[in-house]
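**Q** Could you work out the structure for the sequence below:
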Amino acid sequence: MTVHDVDEVAFAREWERWHREREEVLAAPHGFLAITGLHWLNPGPTRFDDAPGAWSSTPEGVVVELAEDEELTVDGVTVRGRYAFGVIGERDSLYAGFGDAVAEVARRGGHDILRPRHPGNALRTAFTATPAYAPDPRWVRDGRFVPFDRPRPVTVGAAVEGLEHVYDSPGQVEFELGGAVHRLTAFDGGSPGGLMVLFTDGTSGVTTYAANRALQIGPPDTGGRVTLDFNRAANLPCAYTDLATCPLPPAENRLTVAVEAGERIPLERGGRP
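**A** Prediction:
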């Protein structure tokens, strides 16, 4: 695809749809902006101000002990007293309802966590929009997927100090930008066969969020060709709230060229409209 081949009106319309759908998920009643606490669970039952029950991390997984006047709804069933969620897989989440809120029970970096989500959280109710660069077809780049012989485990840092994530990488994505060829380590993407890259660039900490952005890439074709649309470089939840455990890019994914495309620093972090 070349810039001359693009219907710029349709291109902008599709980008606006993508951007709007992302914001709807982010600001949904139980989306990331509704989170009121990031609680690291330990073996001793502990109560928190923003969720019912006393919560603990045990050999049988996360356990909550509810007082007589407390209850949760799990998979449509009301539970009372002591309830064990079972062992939760890394990067998995379970949800339990109470009132108009939900409690996310999850495992991140080998630790069990509790994250209550309240629709009335001020971060959510005050949200308006995420600043972004205007969509520009010139930021759509052809690339090539270079697979590893077998997936490689890659350890990356996290938005939470001292936490690490381990992801299997199927290979790298190679593309040209700013007169140079770059290779970014890729992880599995959000669609079957798709890829995702975490990266920073010359705009990071200036006009875009300093720690990371993510780019989803469609499945490679039979020749390994892929398309990178940097207009869809997206903020992760940690760009909006400290109550997220987002992964950081591997060292080789830190570009020096400025990618002036995609989502910018959120207003909540001092960004400009």
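**Q** From now on I want contacts and neighbour counts done on CA atoms only, so please keep to that.
**A** OK.
**Q** Would you map the helices across the stretch 101-250 of the chain?
**A** Under the criterion DSSP state H, counting those that start in this stretch, helices of the stretch 101-250 of the chain are mapped to 122-125.
**Q** Residue 222: neighbouring residues, count only.
**A** If you count neighbours by other C-alpha atoms under 10 Å, residue 222 ends up with 6.
**Q** which helix in this protein runs the most residues?
**A** In the chain, with assignment by DSSP state H, the single longest helix is helix 8-26.
**Q** buried sites along it?
**A** 12, 15, 19, 26 (16 or more other C-alpha atoms under 10 Å).
**Q** Now do residue 205 against residue 68, distance only.
**A** Distance, residue 205 to residue 68, using C-alpha to C-alpha, to the nearest Å: 49 Å.
**Q** When these two are compared, which one has more neighbours?
**A** Shown here are residue 205 and residue 68; by other C-alpha under 10 Å, residue 205 has more neighbours (14 against 9).
**Q** most centrally placed residue in this protein?
**A** Centroid-nearest residue in the chain, with C-alpha atoms, centre = their mean: residue 236, separated by 4.2 Å.
**Q** Another for comparison:
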Amino acid sequence: MTTHVPATDLHAFTESWQDWYRAHEENLADPHGFLAVTSLNWLDEQPRRFPDAPGTWHTGPEGVTVTLDEGEELTVAGEPVRGAHHFGVIPERGGVEAVWGDAVIEVAKRGGHDIVRPRHPDAPLRTAFAGTPSYAPDPRWVVTGRYEPFPEPRPTTVGAAVEDLQHVYDAPGRITFELDGRPLALTAFPGKGPGGLMVLFTDETSGRTTYAANRVLSLAPPAADGTVVLDFNRAANLPCAYTDLATCPLPPAENRLPVAVEAGLRIPRERGGAV
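**A** A predicted model of the protein is given here:
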């Protein structure tokens, strides 16, 4: 069912949405956020150098290693690093940030592959960023649904913004809800914080007014009775909506909603979205 917001609360509702929007944009445009990424490099056993990062990099069964030339230095966990440094085996969706001057060198694992992804504050995509177009917040897009846990977490393989890459999530359950009287459901993935959920989805606006590949909705833990609030006004873009240097997951097939969700963030200007 739809959550109705009294007119007296509309101002507070809008202000809360604006706070969320500003936080999203500030995180995206952080000096070392995704708009600062300058390259995406896939590691293997062959040592290689990259023009926007120091050292020679490779990976193997024991994880990622960088070998820095004389005069090159990184700072890892607050400590200066010279010569050879072993990052070790990085867990899936994990990562380490190594500082290099005013840049950060992200060392991470995505889809089973080790990557190096430098982030420079003066990256043109970041310095030219002027904000993301969005729909105006509207209480009609705040929906109360019901979380239905699976008997056991369900391994779910999804595609990625990068061709031939896959992500695997242990889906803990699904969320059923209604929009305009139409029954719908979304498979949920683990979100941030204990009990939090994440929903990846597309809808009838995807590729028209919203980014074609995906949007994401972060949800608070369900209540004791299983109810959960989906505020589609906070449907956000993942980094791949702005840059080809991201490895974002795509929604599972069942999360393609057959309705137009005219709420949340729209196609970024960087992808030709409306000003």
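**Q** related to what we said a few turns ago, need the contact list for the alignment partner in the second structure of the residue nearest to the centre of the first structure.
**A** Taking TM-score structural alignment, residue 236 of the first structure has residue 238 as its aligned residue in the second structure. For residue 238 of the second structure, the contact set (C-alpha atoms under 8 Å, 6 or more residues apart in numbering) comprises 214, 215, 216, 248.
**Q** which position in the second structure aligns with residue 50 of the first structure?
**A** Match for residue 50 of the first structure (TM-score structural alignment): residue 52.
**Q** which residues does its match contact?
**A** Residue 52 of the second structure touches 38, 39, 118, counting by C-alpha under 8 Å, 6+ apart.
**Q** same thing but at 10 Å, please
**A** By C-alpha atoms under 10 Å, 6 or more residues apart in numbering, residue 52 of the second structure lies in contact with 37, 38, 39, 103, 105, 117, 118, 119, 120.
**Q** mind checking how far it is from residue 122 of the second structure?
**A** 12 Å.
**Q** got it, and residue 237 of the second structure?
**A** Residue 237 of the second structure is 22 Å from residue 122 of the second structure, by C-alpha to C-alpha.
**Q** Of the two, which one has the most company?
**A** Legend: neighbour count by other C-alpha under 10 Å for residue 237 of the second structure and residue 122, higher for residue 237 (23 against 17).
**Q** sorry, back to before: dump the contacts of residue 52 of the second structure into TSV; add distance to residue 157 of the second structure and neighbour count as well.
**A** Below are the contacts of residue 52 of the second structure laid out as TSV (distance: C-alpha to C-alpha, whole Å; neighbours: other C-alpha atoms under 10 Å):
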residue	distance to residue 157 of the second structure	neighbour count
37	26	28
38	28	21
39	26	18
103	33	20
105	28	23
117	24	24
118	27	27
119	28	27
120	32	25
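**Q** Compile these into CSV and extend it with columns for distance to residue 168 of the second structure.
**A** What follows is these, written out as CSV (distance: C-alpha to C-alpha, whole Å):
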residue, distance to residue 168 of the second structure
37, 24
38, 26
39, 24
103, 30
105, 25
117, 21
118, 25
119, 26
120, 29
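**Q** Now for these: which two are most distant?
**A** Pairwise distances across the contacts of residue 52 of the second structure peak at 12.6 Å for 39 and 103 (criterion: C-alpha to C-alpha).
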